[in-house]
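J.: Build the 3D model from these lines:
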Amino acid sequence: MNQLNTATFAGGCFWCMASAFDDKPGIEQVVSGYMGGDVDNPGYEDVCTGNTGHAEVVQVHFDPNIITYQDLLKIYFSQINPTDEGGSFLDRGNQYRSAVFYHTEEQKQLALEAIQQIDDSKMFDKPVVTQVQEAVEFFPAEEYHQDYHKKNPIQYKSYSLGSGRQSFVNRVWDEKSLKIF
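T.: Take a look at the predicted model:
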């Protein structure tokens, strides 16, 4: 078995982020959770207050021989508005910020390069505010959050559409815009 690498991304609701990475070749597991705060073992109710410093994240375990970190960055950025300082779509607050939590110096450099490419493309009127932070302790979310999009497809689809995420993604991230990477 090949050695798996880990990538961690914050982009608002982890239900939506998890579904974006799910079932892609080379991605072995996607786990919803929390990272970046200062409270040990936070739960959903704690993080939702915005007082723990954590962001909702997805941790992606992938085979780099099948899918590259650059490919993961493309998937990630194509699911968010990287210029939104106040959260992500309907979800507001620091716990819904966009951030790339890097596990290696190479991941850090690739994330910074991707952000520069988006800024250089001028596809947005504002600069990218997605944070690039060193990965710290990851806390898996409660079981009912794992694979939420599969367990509760009707509620998930309603949430995804109602949040404005899907219409933004469809409007902004087309094949032409994805070529900036």
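
J.: CA only for contacts and neighbour counts going forward, please
T.: Noted.

J.: out of everything not next to it in sequence, what's closest to residue 32?
T.: Distance criterion C-alpha to C-alpha, 6 or more residues apart in numbering; nearest residue to residue 32, sequence neighbours excluded, is residue 58 at 4.5 Å.

J.: which residues touch that neighbour?
T.: Shown in contact with residue 58 (C-alpha atoms under 8 Å, 6 or more residues apart in numbering): 8, 9, 10, 14, 17, 18, 30, 31, 32, 33, 34.

J.: give me that answer again for 7 Å
T.: Neighbouring residues of residue 58 by C-alpha atoms under 7 Å, 6 or more residues apart in numbering: 8, 9, 10, 14, 17, 18, 30, 31, 32, 33.

J.: Also this sequence, please, to line up against the first:
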Amino acid sequence: MEETKYEKATFAGGCFWCMVQPFDQQPGIIKVRSGYMGGHIPNPTYEDVKSGESDHLEVVQITYDPSQFSYEKLLSLYWPQIDPTDPDGQFHDRGSQYRTAIFYHNDEQKKAAEHSKRQVEESGRFNKPIVTEIRKAEPFYIAEEYHQDFYKKSPTEYKEERLQSGRDEFISSNWK
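T.: Now for the predicted structure:
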């Protein structure tokens, strides 16, 4: 019997609360965890990251079955969740911890991420440069439990946060 081999993908797209749901309910997605990556202190807390002083980004780390959901398909789902032209955060969330980035876990992911970024750049969809970074994955620090699956645990607060953020308005006017 062949053993299923899962892989990981890690994306920064601003507030991690808003980045879980688009991936969470897809076939072949095993789990989506909110967390932190890319900073200089080990085991950061939300307060460390929120301050912007730890240099971590809020990320979602996706465990997926590549035989059911390819990395390229994850990338095609990632881009329409973000404003890839904003160097200072996402929507109403401002600061370095809310920047966008694709953290690759292997050379194949790096190549696919670079290719997908070129496609977005060449699409003519945006009149500003694409600033989403493509970076080597670093240690992933899982966020506190109250951040996990926030859209399920606190659906009213999640919907209000999304509405106030301007994310959905941006997505519908730039990606649809």
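
J.: just to revisit the earlier point, now which residue in structure 2 aligns to the residue nearest to residue 32 of structure 1?
T.: Using TM-score structural alignment, the partner of residue 58 of structure 1 in structure 2 is residue 60.

J.: So that match belongs to a strand, correct?
T.: Yes - Residue 60 of structure 2: assigned to a strand according to DSSP: H, G, I helix; E, B strand; the rest coil.

J.: coming back round to it: out of the contacts of residue 58 of structure 1, which is nearest to residue 140 of structure 1?
T.: Among the contacts of residue 58 of structure 1, residue 33 lies closest to residue 140 of structure 1 (C-alpha to C-alpha), at 4.1 Å.

J.: The longest helix along structure 2 vs structure 1, average distance?
T.: Assignment by DSSP state H gives helix 107-122 as the longest helix of structure 2. Mean deviation of helix 107-122 of structure 2 relative to structure 1 after superposition (mean C-alpha distance after the TM-score superposition for structure 1): 0.7 Å.

J.: Okay, buried residues for that helix please.
T.: 109, 110, 113, 116, 117, 120, 121 (16 or more other C-alpha atoms under 10 Å).

J.: What of stretch 72-82 of structure 2?
T.: For stretch 72-82 of structure 2, burial by neighbour count (16+ other C-alpha under 10 Å) applies to 74, 75, 78, 79, 80, 81, 82.

J.: Wasn't the third one part of a helix?
T.: Put plainly, it is residue 78 of structure 2. Yes - assessed by three-state DSSP, residue 78 of structure 2 belongs to a helix.
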